[in-house]
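J.: Here is a sequence with its predicted model. Questions after.
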Amino acid sequence: MFNPNFKSLVTANLNESQRSVIPRSVSAVALSLVVALTGCSKQAEKSEDIRPVRAVVVKNGTTDTAIELSGEVRPRIESHLGFRVGGKIVSRKVELGTVVKRGQVLMQLDPQDLALAQAQAKAGLTAAESNRDLAMAELKRYQELRAKNFVAATVLDAKDVAYKAAQSSYEQALAAYKNQSNQASYANLESDVDGVVTSVDAEVGQVVAAGAPVIRVAQSGDMDVVVGVPENKINMIRQMSDINVSLWAQPSKILSAKLRELSPIADPATRTYAAKVILPPDATDVRLGMTATVTFVARNPNQVIKVPMTALLQSKAGTSVWVVNQGVVHQVPVQIAGAAGEDVLIAGGVSNGQTIVTAGVHFLKEGQRVTILGADPISADAVKAVAPGESK
């Protein structure tokens, strides 16, 4: 409080001329102190925190559950071709993307070693054939001598055994010659189907082993769209029979498709399960490697509530929404039934006709008063000015 003797204490040690100036200054300081002390005794009036939000009134209905996945158009059958013999590549007849016919030569190996081996087998066959003919002639001659009883039966038996051995040697040499002839023809790598070259994995001058893949050919005809299915969508995909495919090059054209194969093993890199969808035979202007969007749709006969994804509030306790009741919000846990485009299907937790907050869910607290943007005021109390720093 203000001390009335303050003026006397200040002027006690001053001279006469200084004392004449003091009264007015002291009066001004005293007045300022009184005003300050009086203001401190009053507390500022607190305004109620009313936050503006956006909200919708939910309604029950039947909505289809849809899952959209991006994929790539791939051939139904893609062959990894390789030479059946080892050797050095001396010629490549095709390029990436070349359309090939069945029996067309794709690559060639150096045939010199194979030709020499074939000539060796041919010489062995000729020698075996000569030995067989000689053994046959001796057998006939001894058969005639035996008929005249000029030789013993054991001698005839020995000639018969020699002929049979020569015949076996001839058949062995013949098989070796045929095998080597096939080996020589394997120097040419031919396409076994009509299709298109999708990969070239070896070049001229490279030495390859037998069976090593050097080129890939996609068979013409049926094509699939391959997508990666997340592990939490596997069970839902199995129950969805309505499948639509749209190509990025033709977004307005929707193709009906069927699920042909769902891999039981996840890809080690992406941790997704490969699903192959069959395109219809009448699909035109579809090229390998095109980007496609596959939509799996399931008909939902149960009544569900559809809300925007922005209405969901994720926390450690689970998923919930804010329900507006007479201008006050309450957090309500909900059960998710699926998705429909950019909306979420709610199976339980909220009921028909309730007002759900769709924007600003992360800035609310339980029991907070709100005002809905674009809606009429609920009561006179809800029409109070918005707190400073906030905008409508």
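T.: Now that the structure is in, tell me what you want to look at.
J.: C-alpha from now on. contacts and neighbour counts both.
T.: Will do.
J.: so which helix or strand takes in residue 80?
T.: strand 78-82 (DSSP states H and E).
J.: before we move on, what about residue 300?
T.: Applying DSSP H and E, one finds residue 300 in no helix or strand.
J.: quick one: contacts for it?
T.: 62, 63, 64, 65 (Cα atoms under 8 Å, 6 or more residues apart in numbering).
J.: Now intersect those with the strands, please.
T.: residue 65 (DSSP state E).
J.: are any of the contacts of residue 300 buried, and which?
T.: Buried by 16 or more other Cα atoms under 10 Å: 63, 64, 65, out of these.
J.: Kindly reformat these as JSON lines containing distance to residue 190.
T.: Output for the buried ones among the contacts of residue 300, formatted as JSON lines (distance: Cα to Cα, whole Å):
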{"residue": "63", "distance to residue 190": "54"}
{"residue": "64", "distance to residue 190": "50"}
{"residue": "65", "distance to residue 190": "48"}
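J.: want to compare, so here's the second one:
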Amino acid sequence: MFRFPLLILLPLALFVAACSPPETPEEAAPRPALVVQPGGAEALMDIFPGEVRARYEPELAFRIAGKISRRLVTVGDRVKKGQPLAELNAADVGLELDAARARLASARADHQLAASELDRYRPLLERGVVSGSQFDAVRSRFQAAEAQLEQARAQMDVARNQAGYAVLEAPDNGVIARRLAEAGQVVAAGQTVFVLAVDGDREVRIDLPEQDMDRFKVGDEVTIELWSRPGDTFPGRIRELAPAADPASRTFEARVAFDNQAVGADLGQSARVLVHGANGADTLSLPLAAVTADDGNPYVWVVNPDDLTLTKTPVKTGAYHAERVPVLGGLAADAWVVAAGTQVLREGQKIRPVDRQNRPVRLNQKGGE
């Protein structure tokens, strides 16, 4: 029996293998792919971290300059209206008060002398003993003394007020939120010493990015959640928007008001403000990973439920959110879309759909994420 040598058979086998047609995508084993269905507009939500603050937070400062001799409260102390918070060294203002008191006494004495002289000259003028010009001079001195007396009284009031300004008092009931000066420190007039969180309304302070400012306006309804009470949400509304960005962070401060009697939030608590998407109620949304772009044109991979093959489907998207993107057109609400690994997929590729727990998904049944 004739036998081919082994060296002849091996090249022949390689030639036959090379001439065989390549394995088609349909013949390859379907790869698992995470699939989801579009969510509604309620899934579009931005989250902004914030802090519970008082609605009114006046910055308290002395109205005169001086050295702080005593600090009577610290951060967290509850104070009442009119309660002393700090004191300045009152030696200088005390001297000013003494000087004003002396000027007032001198002006009062001059006024009395001018009044007595005027009383003496009046009958002399009537008897013709003195001329009219002499009487006018005496009356003018009296009027000048009267004006100087009024000036001295006003200076006395100012000096008395200055002495009172050496004590910084609470303008309302509240809690000391911040302390910005210490005993022994020399402060200027108007320099903030304390920040008072006034009792009453509470708000959540958040910072909004510059690119999102057009989405918000005063009065918008939002949802608030305290970090200490996850899952417990309550309504709020935007009460105030800063007209200019912070020069350091380039963000805009916003204040969100809520009913603290129903919530019972404490000052300084961390909170989250949840803002729902501004798109229409019928707007669809997808996870960010489900949307891919080709030359700036977004598209998704839609799964054919009959044969589990992929179709590249262009879509129209809205403004991207933190975790999801609104789909404004090009996608049906009941479509199944690949939500991971979209950059390695091909047109017509067959997949094995699974959910986030790697469980098989039956596409002929309606379901979400």
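T.: Everything's here; your move. Predicted model only: the values in this text are computed from it and were never measured.
J.: For the two chains, what TM-score is obtained?
T.: After superposition, the two chains reach a TM-score (TM-score structural alignment, normalised by the length of structure 2) of 0.84; 350 aligned residues with a Cα RMSD of 3.0 Å.
J.: Which stretch of structure 2 lines up against the strand holding residue 80 of structure 1?
T.: Residues 57-61 of structure 2 are where strand 78-82 of structure 1 aligns, taking TM-score structural alignment as the criterion.
J.: residues in contact with that stretch?
T.: 168, 170, 189, 190, 191, 192, 193, 194, 195, 196, 197, 198.
J.: Show me which residues of that stretch are buried.
T.: 57, 58, 59, 60, 61.
J.: Redo those residues as JSON lines? Include distance to residue 177 of structure 2.
T.: What follows is these, written out as JSON lines (distance: Cα to Cα, whole Å):
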{"residue": "57", "distance to residue 177 of structure 2": "8"}
{"residue": "58", "distance to residue 177 of structure 2": "10"}
{"residue": "59", "distance to residue 177 of structure 2": "10"}
{"residue": "60", "distance to residue 177 of structure 2": "11"}
{"residue": "61", "distance to residue 177 of structure 2": "14"}
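J.: now, the most widely separated pair of the contacts of stretch 57-61 of structure 2?
T.: Using Cα to Cα, the pair of the contacts of stretch 57-61 of structure 2 lying farthest apart is 189 and 198, separated by 22.5 Å.
J.: who has more neighbours, those two?
T.: Using other Cα atoms under 10 Å as the criterion, residue 189 of structure 2 and residue 198 rank with residue 198 on top: 25 against 12.
J.: Okay, helices next: where are they in the stretch 101-250 of structure 2?
T.: 132-164 (DSSP state H, counting those that start in this stretch).
J.: The strand holding residue 80 of structure 1 against structure 2, how far on average?
T.: Compared with structure 2 after fitting, strand 78-82 of structure 1 has a mean deviation of 1.4 Å; criterion: mean Cα distance after the TM-score superposition for structure 1.
J.: so how far is whatever helix or strand comes next after that strand off the chain centroid?
T.: The first helix or strand that comes after strand 78-82 of structure 1 along the chain, using DSSP H and E, is strand 87-92. For strand 87-92 of structure 1, the separation from the chain centroid amounts to 38 Å (computed by Cα atoms, centre = their mean, to the nearest Å).
J.: Skip ahead from strand 87-92 of structure 1 and say which helix or strand is next.
T.: strand 99-100.
J.: who's in contact with that following strand?
T.: 191, 194, 195, 196, 197.
J.: aligned partner of residue 364 of structure 1 in structure 2?
T.: Per TM-score structural alignment, residue 364 of structure 1 is aligned with residue 345.
J.: Tell me, how many residues neighbour its match?
T.: Neighbourhood size, residue 345 of structure 2 [other Cα under 10 Å]: 18.
J.: and what of residue 316 of structure 1?
T.: That count, for residue 316 of structure 1 with other Cα under 10 Å as the rule, works out to 5.
J.: of all the buried residues of stretch 57-61 of structure 2, which comes closest to residue 108 of structure 2?
T.: residue 61 (35.5 Å).
J.: distance of residue 166 of structure 1 from residue 118 of structure 1?
T.: 21 Å (Cα to Cα, to the nearest Å).
J.: whoops, residue 30 of structure 1 was the one
T.: For residue 30 of structure 1, the distance to residue 118 of structure 1 - Cα to Cα - is 126 Å.
J.: Report the contact partners of the closest residue to residue 240 of structure 1 other than its chain neighbours.
T.: In space, residue 240 of structure 1 comes closest to residue 298 once its chain neighbours are excluded; the distance is 4.9 Å by Cα to Cα, 6 or more residues apart in numbering. By Cα under 8 Å, 6+ apart, the residues touching residue 298 of structure 1 are 64, 65, 66, 239, 240, 241, 242.
J.: how about a cut-off of 10 Å?
T.: By Cα atoms under 10 Å, 6 or more residues apart in numbering, the residues touching residue 298 of structure 1 are 63, 64, 65, 66, 67, 236, 237, 239, 240, 241, 242, 243.
J.: and what of residue 368 of structure 1?
T.: 48, 49, 50, 51, 324, 327, 328, 329, 330.
J.: Kindly provide the distance from the spatially most central residue of structure 2 to residue 231 of structure 2.
T.: For structure 2, the residue nearest the mean C-alpha position is residue 206 (2.7 Å; Cα atoms, centre = their mean). Computed as Cα to Cα, the residue 206 of structure 2 to residue 231 of structure 2 distance reads 19 Å.
J.: repeat for residue 75 of structure 2
T.: Distance of residue 75 of structure 2 to residue 231 of structure 2, given as Cα to Cα: 31 Å.
J.: cool, residue 299 of structure 2 as well?
T.: Distance from residue 299 of structure 2 to residue 231 of structure 2, by Cα to Cα: 34 Å.
J.: So for these two, which sits in the more crowded spot?
T.: More crowded of residue 299 of structure 2 and residue 231, by other Cα under 10 Å: residue 299, with 21 against 10.
J.: if I line the two up, what does that one land on in structure 1?
T.: Going residue by residue (TM-score structural alignment), residue 299 of structure 2 aligns to residue 320.
J.: and the gap between its match and residue 336 of structure 1?
T.: Residue 320 of structure 1 sits 10 Å away from residue 336 of structure 1, going by Cα to Cα.
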